[in-house]
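Mind looking at a prediction? Sequence and model below.
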Amino acid sequence: MACLCRRRRRGHHGGPPRLVRRDDAELLELVEMEVRELLSKYDFPGDDIPIVKGSALKALEGDQSDIGEPAIFGQQARWMDYSGPVTADAFEGITFFDHPTNPGHPTHWHVREDGWMGASLCFAEPRLLRKTEPLTLRYLLHLHRGAADQIRSDEAFSVFTMSTAYAVERSTKKHTTNEIHRLP
């Protein structure tokens, strides 16, 4: 047996003592330049990578307001969205859905102002794992153009809840370790 997350943990922002606000255009531009230089320094195409300028949105249960990390961190919801401008003319995002069969659904969300977000399976309580009871988790990542849309997100969630899961199994094929199959 293994116990994950024996105690409740709180995240912290490891960056500068003051978070960059989206309405501080000059500071945002300086931060973006530094990020691009750092990416280029390590042989990534720093000048070509889109950088999202936004913060976590609690785009769930009809709340489309940009309320940020302090108000969202640890809250439960069926889904979470992160959206923002990727270029001067493009606004895009990603919606992270928690399946109703997951333990603790709706999940608690671990979010940070820098755009990181994740379902927190053991945020509120420990989860005991046993070999005889495999842990099965289902999540959906939905990429979208424009801001998160409540109707479109609810439709995607509905389709997701009705779909069958995938299974990762050992492969019998030569030079292939695993295969992914949709369950019946």
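Nice, thanks for sending it over.

Please count neighbours and contacts with C-alpha atoms only from this point.
OK.

And the helices in the chain, which stretches?
In the chain, the helices defined using DSSP state H lie at 25-41, 68-72, 150-162.

Reformat these as JSON lines; add distance to Arg112.
Listed next are the helices of the chain as JSON lines, based on distance: least, CA to CA, whole Å:
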{"stretch": "helix 25-41", "distance to Arg112": "17"}
{"stretch": "helix 68-72", "distance to Arg112": "5"}
{"stretch": "helix 150-162", "distance to Arg112": "21"}
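
next up, a second structure to put side by side with the first:
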Amino acid sequence: MSPIAVIPQFSIAPSDDPLQRDAMKRLIFPCLLFASPLLADEGFTIKGTSDPVMIHVELDGKPYTTFRTDSRVPYCAPLMSASGAVLSRRWPMENGFKEDEDHPHHRSFWMSHGNVNGHDFWAWQFGKDPKIELKKVVGIEKDSFTVDLAWTAGGATHLTETRTYGFKKIDAKTTMIDFTSKLTAADGDATFGDTKEGFFAIRVDRTLRQKGPVAKGSIADSEGRKAGVTWGKRSNWVAFTGPDEKNEPAVIAVFDHPSNLRYPTWWHARDYGLLAANPFGIHDFEGKKDKTLGNLVLKKGESMTFRYAVVLHHGSLESSKLPELWKDFSKNP
């Protein structure tokens, strides 16, 4: 096996939040973050860097995604197809791609929520808080990494989180990101408010959208619904399909897991490219008058765990075999 080459850096704009940049410089992490990754002739390899902390993921020696902490909410960007095309939104991390500059908090691939104890971790503004901050890199393996995070606002830690990203190569054209999050109420009870603004989310690239000057995509769910009909409905998965930036067929999908709260989840899937699984926004999705219908309270010290998957496929919706992949995913605890 040959040594892994230096991972190329993407041209990504630095954080606009000076508090976030300064905080990153002060954080102390285990030395394992900066150790060389386990080596493999092919498959996934993972390596961490500092200032700001980033965790780079390669597939077969090529960039796949990077976990970034240069924002108020951590995110992964970009998400790469087997074709080498970027399937996730580039802006505001990268400029020059003529993207609509809306919703700057929609950063490629992330998780946050619009109401935790009254604090908006979703559509945040630059400033002191709220924020989801990295506390520690727990471990980096050949095909996964785990981080500890804290959801802080108003001088309190509302939630602590242990989050694991696992990476799997299904075949030459398909990869999967297996995501697990354990959320624990920290300084006191944590109330997740009923809002459509959340939770586990991706913003897709321009051509995969249904709306926009170069949009050629479509939306489908596991129940056979299409386009805007998928919004606010419950299903096992939702996918965006269409040509990628190379004009080759692509699919990007999110899977819900049967162990998750209120499975099957509701979906905040929009024609402009947002794809989010959200188990809390019941009154928004179902048009109910009771705006607390979807609330959930975690008592201090209580935890709940969420499991999702992201599938990236170079090919059509039919060739992606999403029903079979979801079935296999659903069987794993």
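Cool, the structure landed. Note that the structure is predicted; figures quoted are calculated from it, not measured.

Compare the helices of the first structure and give me the one nearest Glu133 of the first structure.
Nearest to Glu133 of the first structure among the helices of the first structure is helix 150-162 (22.0 Å), distances taken as CA to CA.

Thr132 of the first structure is nearest to which of the helices of the first structure?
Nearest of the helices of the first structure to Thr132 of the first structure, taken as CA to CA: helix 150-162 at 25.5 Å.

That closest one vs the second structure - mean distance after superposition?
If you overlay the two and look at helix 150-162 of the first structure, the average distance to its match in the second structure is 2.5 Å (mean CA distance after the TM-score superposition for the first structure).

Excluding its own residues, what touches that helix? List them.
59-62, 95, 97, 99-100, 140 (CA atoms under 8 Å, 6 or more residues apart in numbering).

I would like a ChimeraX command selecting only the buried ones among those, please.
ChimeraX command restricting the contacts of helix 150-162 of the first structure to the buried ones, with burial defined by 16 or more other CA atoms under 10 Å:
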select :59,60,95,97,99,100,140
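
before we move on, the earlier item: now render the helices of the first structure as TSV, adding mean neighbour count and distance to Pro85 of the first structure.
Output for the helices of the first structure, formatted as TSV (neighbours: other CA atoms under 10 Å; distance: least, CA to CA, whole Å):
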stretch	mean neighbour count	distance to Pro85 of the first structure
helix 25-41	14	12
helix 68-72	16	16
helix 150-162	15	19
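
Could you check those helices and tell me which one is nearest Cys122 of the first structure?
When the helices of the first structure are compared (using CA to CA), the closest one is helix 68-72, at 16.4 Å.

For Arg130 of the first structure, list the residues it contacts.
With contact taken as CA under 8 Å, 6+ apart, Arg130 of the first structure is in contact with 1-2.

Which position in the second structure pairs with it?
Using TM-score structural alignment, the equivalent of Arg130 of the first structure in the second structure is Lys299.

Can you give me the distance of its match to Arg163 of the second structure?
Counting by CA to CA, to the nearest Å, the gap from Lys299 of the second structure to Arg163 of the second structure is 20 Å.

middle-most residue in the first structure, spatially?
Nearest to the geometric centre of the first structure sits Met117, at 3.9 Å (CA atoms, centre = their mean).

Surely that residue touches His110?
Yes: counting by CA atoms under 8 Å, Met117 of the first structure touches His110, with 5.6 Å between them.

In contact with Ala148 of the first structure, which residues?
Contacts of Ala148 of the first structure by CA under 8 Å, 6+ apart are 59, 64, 81, 83, 93, 95.

Reformat the residues you listed as CSV; add distance to Val20 of the first structure.
Shown next, in CSV, are these (distance: CA to CA, whole Å):
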residue, distance to Val20 of the first structure
Ala59, 21
Gln64, 21
Asp81, 20
Ser83, 16
Gly93, 19
Thr95, 23
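
Among those, name the ones in strands.
When the contacts of Ala148 of the first structure are checked against strands (DSSP state E), the matches are 81, 83, 93, 95.

which one in the second structure is aligned with the last one?
Across the two structures, Thr95 of the first structure finds its equivalent in Ala253 of the second structure, going by TM-score structural alignment.

Ok, the second one next?
Taking TM-score structural alignment, Ser83 of the first structure has Thr241 as its aligned residue in the second structure.

So in the second structure, which strand runs the longest?
Scanning the second structure for the longest strand, with DSSP E as the assignment, gives strand 156-171.

so that one versus helix 322-331, what angle?
Strand 156-171 of the second structure runs at 130 degrees relative to helix 322-331, counting by axes from the mean of the first three to the mean of the last three CA atoms, to 10 degrees.

and strand 156-171 of the second structure, which stretch of the first structure?
Alignment note (TM-score structural alignment): strand 156-171 of the second structure is unmatched in the first structure.

need the next SSE after that strand, C-terminal direction.
Per DSSP states H and E, the first helix or strand lying C-terminal to strand 156-171 of the second structure is strand 174-185.

What is that following strand packed up against?
Judged by 3 or more CA pairs under 8 Å, 6 or more residues apart in numbering; DSSP states H and E, strand 174-185 of the second structure is in contact with strand 156-171, strand 303-314.

how close does the match of Thr95 of the first structure get to His313 of the second structure?
From Ala253 of the second structure over to His313 of the second structure the distance is 9 Å, taken as CA to CA.

Equivalent analysis for Gly212 of the second structure, please.
The value you get for Gly212 of the second structure to His313 of the second structure, if CA to CA is used, is 22 Å.

Could you do Asp284 of the second structure as well?
Distance from Asp284 of the second structure to His313 of the second structure, counting by CA to CA: 31 Å.

Between these two, which is the more surrounded one?
It is His313, of Asp284 of the second structure and His313, that has more neighbours when counted by other CA atoms under 10 Å, with 29 against 19.

just checking, what residue in the first structure corresponds to the more buried one?
Under the alignment (TM-score structural alignment), His313 of the second structure maps onto His144 of the first structure.

what stretch of the second structure does stretch 169-179 of the first structure fall on?
Mapping stretch 169-179 of the first structure onto the second structure (TM-score structural alignment) gives no aligned residues.

what's next to stretch 277-287 of the second structure, contact-wise?
With contact meaning CA under 8 Å, 6+ apart, stretch 277-287 of the second structure is reached by 192-201, 231-233, 254, 256, 261-263, 265-268, 288-296.

Done for today, thanks.
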